[in-house]
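J.: Got a predicted structure here, sequence first:
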Amino acid sequence: PLVPGTAQASTPVILDDITNPDEPWFEHHKQFIDQGADFFKQDGSNQVLEHPDRMWGNGMCDAEMHNLYPLLYSRQMYEGFKEYTNRRPLIFTPDGWAGLQRYSGTWAGDTGGGPKSLIASLNLAFTGHTYTTCDMSITSAEGIHFGFLQPWSQVNSFGTWDHPWLLGDKLTNTFRYYDHLRYSLLPYLYSYAYEAYKTGLPILRPMALEYQEDSNTYSLLNQYLLGREILVGAFTNKVYLPAGRWIDYWCGDEYEGPGNIECAYPDNRGGLLFVRAGAIIPMLEPMDYIGQRPWDRIILNIYEGEDSDFTLYEDDGISFGYEHGESAITTIRTIRKDREAFIDIAKRNGRYRDMPENRDFVINIRTAHQPERILESGMELAGTESWSYDPGRRLLSINAKDCANGKHITIKYAEE
């Protein structure tokens, strides 16, 4: 290797003079972890540069190690942090090779937070890579929309003043809205993270991955699914809707697929957002940070449609106890039959450290049908504190308390 910008630029530098060959790279990070650092960003830098004059310690030349080195680098960071802290590592990198998803998340490198970054995430999704993101572009509502609706989100201000409180009132409010929306979606996103862990299916899904029989999805580069229930349009006002009924998240308008549509989104939002009819989306009240409040009250947003189910997953979010069964799942099912609808919340199965002992659900059902009676495990619910219906918003809200051991809700609709 050469040292550019010096009088000795043509003089080789022995690598052993600037590294400690007997010390694993992770050892360098322990001092920062001891000071409270939890998150490490591994810049591309020398990971991807050619080093034709380098001989590696394992006897390989640079050509042999070029693709292997980024993989081993992330593996060492992952295993080193795990062994040193007994906590889950949080590292991300723009470089890697097959198998990287076991150790590190990725960001799209120095490509900004626009359409190019989305294409990178779509490509990575097809390789089984789950935790993808970009350097969020917060100087436009479109960049904020895309940046927050990804498997994970980050704002990179290493060389610019990309701070939301410097954006002016309008963009700051947009940033705040999406920030709250993302934290509200944590139970939904975390459940899909568990599915990715078990199956390899990514959280951010190209349309062609979910709708493989529909050739119209094969070339879609400005939209994707976040989980299975939410369709995100990014940097466009046109999307293709696969077969089925889809609800505009912003205004409640309904569309029937398959087909292309063009529509507007609110001035204080940054893109199109749709929900699949029949979807069950568990959410929280907005939080400022993870752990601010326990997950003892879940908001179930149910979009009336075909019979559906959702598996809500939870664990302590910190340790590796989940590898040994320290976790819990709750299965939620909806069934519609004639003038009745049934919501079955199964008994929570499992246990983990600091798990909330009780669990309440606020069930919000998007329906145009006027309810007549609500029964909870056979007992009729009465009073506005138990349930209410707003015909203008087409929203039925039910307060279901003490659901850790399960709950069965029956909705009887009035004749139309």
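T.: That came in fine, so what should we check first?
J.: From here on, just use CA atoms for contacts and neighbour counts.
T.: Noted.
J.: which residues does Y289 contact?
T.: In this structure, Y289 makes contact with Y183, judged by CA atoms under 8 Å, 6 or more residues apart in numbering.
J.: Where does it sit, in terms of helix or strand?
T.: Taking DSSP states H and E as the definition, Y289 sits outside all helices and strands.
J.: Please compare the first structure with the one that follows:
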Amino acid sequence: MRMCSNPASITFQTASGFSICVVPVASHTFHIRVNRTGLFEAPSPLTRLGIAAPPTSPVNWHTEYVGDALHVITDEAVLRLDRQTGSASLYDKSENLLTRQTKPPYGGGADGFGAQFALSDYERLYGLGDQYDVPLMKRGHTLSISLRSNRVHAPVPLLLSSNGWALLVDTDIEHEFDVGRSSPDELWFHGRRGELAYYLIAGGTLAELLGKHARLIGPSAMLPLWAYGLSFICNQQTTARDMIEDALKFRREGIPCDMIGLEPTWMDRPFDYEAPVRWHPEKFYIPQWMPEGAHTFMGALRTMGFKLSLGLYLPESPRPGTGTGSDDIGPSWYDYLEPFVAQGVQGFKLSTSVPVQEQVHLPAAEEDEEAESALTIAGAIGKIIQEGYAKQTGKRPIVYTPVGYIGVHKYAAMWSGGRRQPHLSVLGLGLSGIPNMSVDMNLHNPAGIHFGFFQPWSKVNSWAYWRHPLLLDADLLALFKTYAKLRYRLLPYIYSAASVSARTGLPIARAMPLAYPDDAAAVPLQNQYMFGDELLVAVFTDQVYLPDGEWIDYWTGDKYAGPAHITYRTPPQAGGPLFVRAGAIIPMWPDVEHAGQRPADRMELHLYPGSDRQYSFYEDDGGSLGYLSGESAETSIVCTQERGGYRVEIGPRIGHFRDMPEHRDWNVFIHTRDKPASVKVNGESWREAAGARKDPAPSHWSFNRRAGLIRLSIHEAAAGSPRPARMEMMYSAEKETRRSEPQPARYGGKPGKTSGELEKELEIGLETGDEAKALSALEQWWEVRAAGDRSPEDIREHWLYLNGLFVRSVERKGRTLGDVLGEDPSHRFQPGPDAGAGQAYEALEQMAKSIVEYDNKQRGRTNEIVRRATDIIVRELDQELSLQAVADRLHLNSSYLSRRFKKEIGMSFSDYVLEKKMELAKELLLIGTTVNATADRTGFKEASYFIRVFRKYWGVTPGEMKP
């Protein structure tokens, strides 16, 4: 047995001659290396490059031998290795199997390196960086960890599993992942040369795995506070005069913005990292006798509150001996940037000389086996700029790059040009440990603006085009202003989320599997995400799923109860759905034009009663590196929903940072439609201000019923005070009595739909076994049709009508209502002369529950994948439904879905879709719907084709079917 150079390690040789070295680097993480020589002295690639840090404290571990198996045991995990083959199995501390290798790993020989792992039936895998047009869930795909194809921004060799384990390949060599594509039940990765080295991380949710990864690789950089605002990149032909005019347009129009950026055309010659450059003498002329001061174009930008970033081209892909490999880049070339930083430059935009292509397919570059890897160059450049800038100024810059690799998050933010599904880039990198990602905003439609402002950082990039917001039409300009102002008001909330990201790896924009890992309805959704703790954003869709709890539409104030699937109608003042979680605590700034325009001694606190919540508001000076040594402050805010009231406690700030305001006032906005009977602050009763004044006088509160807002201003507790500032809001006894009366349970959905729309939702809920959807639609239908003072005859008519709907629903599945309801006495209710609407409704609600329960039992152990597929089919019969499209939405291989579908349903996918479309068509025609409308409602683009299909299926034409 030979030891690695690391004393906290163990090695052994397999029967096939491979040497394996294992190092427990943390109680949950193992580092494994495989080669032919048995020599492991040199650091592995990620350690050599400074990306992964060696363990700073010893790990408590021991080994046990069980036959041919070697067990490496820590406090949190067990790694079992077959000493004959080298294959590894990973277990959590309770000895639950997390993953296992299905073939012996190999590395260091002519075959390169690789390993293969088993995948369980319902295992979902995320990560691998920003891969063009690939869904968040990577199972069923083959992905290249390479920049050669010119279609990948940031390939990251990190995979997170829903089964509670993670894999990080420790290499700077290009390689490939097959995530259940060739074989649905296996994951493998392979590189053409080099030693095999990788980390296995055990235990936890996706969010917890990201946290363990962050501790292994290092936290992400905190951008300057202003960088989380809005950045604008000028056209590449811009001159100093054009740039100043662009900046003035923002200020004249009152659009907040912080950074103005220049493309690499600002310089007198291409920057080659080997010689100094200067400002372009014609485009950016600076008098040599007065090169600095407020009179220069940089001084004019500073006067307006703008920060300047400069574009630099990254080195070309390195070749041996060129001195441009990531190992060869030295910090000395930062000297060329020092004069510009001295003049006031605060950021650097890294670009590729040939733009990363999004919308076109380019042939992959011919691979050169001798070429050095370009994967780590962007991270190396970012590190040199960040460290050089910090040494020169004591502050943090923003460095943003279009390409990157594992570890780039420690030094740079990421950016991307326009993409067909830009949100997948943001969410995919967030699931890969790179949280600060921005995709160029599409200004020319409301949905693009909506998404553009709900990214970790926001950027408008003109590049070769003219994308200034003032060139938009009046409606889009007004929308852009709305979102820009909202973004800046939310900066304290966003910056607090950024601090969480830096500490834990949890990104600002959190994909639903991160935010709701235990909600089966939320996990597969790609077009919505949580933005911080409190805001749910949906993009490029009108279909929104609201998880359990109460949600408030930010744009309208309407309330919804989750879990619920809703079809969202975006109001004119918005570009997409935005919901606030009930109980939310959101710190905000007042309106500003740029970060730092106003002192932070008066802020807003927006509260949304509905559940108990605790929030930690984070602050630092927003620009220096002091936060790394603890120069920051946090304010604890606790909101409690009590019987008959609502309590808010704002604690004193804990901590200190440079220029921290000595005192702070909070303008508190409580979003509620219920007017309180009394309000107390720190035990003192405050008076209601006359009218709904915007800023009530001291010791007063105001209520605006129309806006649903309570306003008041509270002084924060003094530093060191043992007691928080406290606000108590109490309702009257009459109000409390009314609120405590039994009400029908609300399951979600928004009032205002027609009874016909609600009937369709009810049928879909019954068909798919979605009890929440069915009961929500039933309740709303009953409110629409049977609300108010109805006669017993009306009640009975509505009750019979819904019985008919229930009969049709169960008969479509070959059953009778008697089969479903059985002998339960509660189903024998018949509305009589004395029966009220409440009794009738309760009977219908019980019937609906019984139908759903019966169907779900009949499904038995029907595959969840198939259930979700049939759910999509039934919901979207008005669309063209292909096997491939549905498989993509479920993140599955189409052949795998086809096999599962045939096994569980007993018919092919296409036959099932046709059956459902033809059943719906028959129903529509029998109630008098026109042939053209029926064709449209069942997803046929041409009525003539629909007629042929209908006749072949039913034996009669649609016209003959109509009554």
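T.: Noted; the coordinates are in hand. Quick caveat, the model's predicted, so the values are computed rather than measured.
J.: what sits against the spatially most central residue of structure 1?
T.: Closest residue to the average C-alpha location of structure 1: P151 at 2.8 Å, with CA atoms, centre = their mean. Applying CA under 8 Å, 6+ apart, one finds that P151 of structure 1 lies in contact with T130, Y131, T132, T133, L189, I203, L204, L226.
J.: Neighbours of the counterpart of the last one in structure 2, how many?
T.: In structure 2, the residue paired with L226 of structure 1 is F531, using TM-score structural alignment. Here the count is done by other CA atoms under 10 Å, and F531 of structure 2 has 23 residues near it.
J.: So F531 of structure 2 sits against L514, correct?
T.: No: if you go by CA atoms under 8 Å, F531 of structure 2 and L514 don't touch, sitting 11.5 Å apart.
J.: For D390 of structure 1, list the residues it contacts.
T.: Shown in contact with D390 of structure 1 (CA under 8 Å, 6+ apart): L396.
J.: coming back round to it: out of the contacts of P151 of structure 1, which is nearest to F310 of structure 1?
T.: The shortest distance between F310 of structure 1 and any of the contacts of P151 of structure 1, using CA to CA, involves L189 and amounts to 12.1 Å.
J.: what's the farthest-apart pair in the contacts of P151 of structure 1?
T.: By the measure CA to CA, T133 and L189 form the most distant pair in the contacts of P151 of structure 1, at 14.1 Å.
J.: the more surrounded of these two?
T.: Higher neighbour count among T133 of structure 1 and L189: T133, with 28 against 25, using other CA under 10 Å.
J.: I'd assumed W152 was in contact with the more buried one.
T.: Yes: because the distance of 6.0 Å satisfies CA under 8 Å, T133 of structure 1 is recorded as touching W152.
J.: and the gap between L817 of structure 2 and G562 of structure 2?
T.: As for L817 of structure 2, its distance to G562 of structure 2 is 29 Å (criterion: CA to CA, to the nearest Å).
J.: more crowded one of these two?
T.: Residue environment comparison for L817 of structure 2 versus G562 gives the larger neighbour count to G562, 21 against 17, counting by other CA under 10 Å.
J.: Stretch 266-274 of structure 1 maps to which residues in structure 2?
T.: Under TM-score structural alignment, the alignment places stretch 266-274 of structure 1 onto residues 571-579 of structure 2.
J.: residues contacting the aligned residue in structure 2 for L118 of structure 1?
T.: Matched by TM-score structural alignment, L118 of structure 1 corresponds to H423 in structure 2. Residues in contact with H423 of structure 2 (CA under 8 Å, 6+ apart) are F451, N527, V539.
J.: ok, and the closest non-adjacent residue to the last one?
T.: Nearest-residue entry for V539 of structure 2: N527, 5.4 Å, with adjacent residues in sequence omitted and distances by CA to CA, 6 or more residues apart in numbering.
J.: What helix or strand is the residue nearest to the centre of structure 1 located in?
T.: Assigned by DSSP H and E, P151 of structure 1 belongs to neither a helix nor a strand.
J.: That one -> structure 2?
T.: Using TM-score structural alignment, the partner of P151 of structure 1 in structure 2 is P456.
J.: Distance check, its match against G388 of structure 2.
T.: Distance, P456 of structure 2 to G388 of structure 2, by CA to CA: 25 Å.
J.: do G655 of structure 2 as well
T.: Counting by CA to CA, the gap from G655 of structure 2 to G388 of structure 2 is 28 Å.
J.: ditto for G109 of structure 2
T.: G109 of structure 2 is 40 Å from G388 of structure 2, where distance means CA to CA.
J.: And what about Y69 of structure 1, helix, strand or coil?
T.: Applying DSSP: H, G, I helix; E, B strand; the rest coil to Y69 of structure 1 yields a three-state assignment of helix.
J.: What are the neighbouring residues in contact with it?
T.: Under the criterion of CA under 8 Å, 6+ apart, the neighbours of Y69 of structure 1 are Q47.
J.: okay, and the common contacts of T133 and W152 of structure 1?
T.: Where contact means CA under 8 Å, 6+ apart, no residue is in contact with each of T133 of structure 1 and W152.
J.: Surely D344 of structure 1 is in a strand?
T.: Yes: according to three-state DSSP, the state of D344 of structure 1 is that of a strand.
J.: Look up how far H715 of structure 2 lies from the aligned partner of it in structure 2.
T.: D344 of structure 1 maps onto E649 in structure 2 when the alignment is built from TM-score structural alignment. From E649 of structure 2 over to H715 of structure 2 the distance is 12 Å, taken as CA to CA.
J.: R867 of structure 2 too?
T.: In terms of CA to CA, R867 of structure 2 sits 54 Å off from H715 of structure 2.
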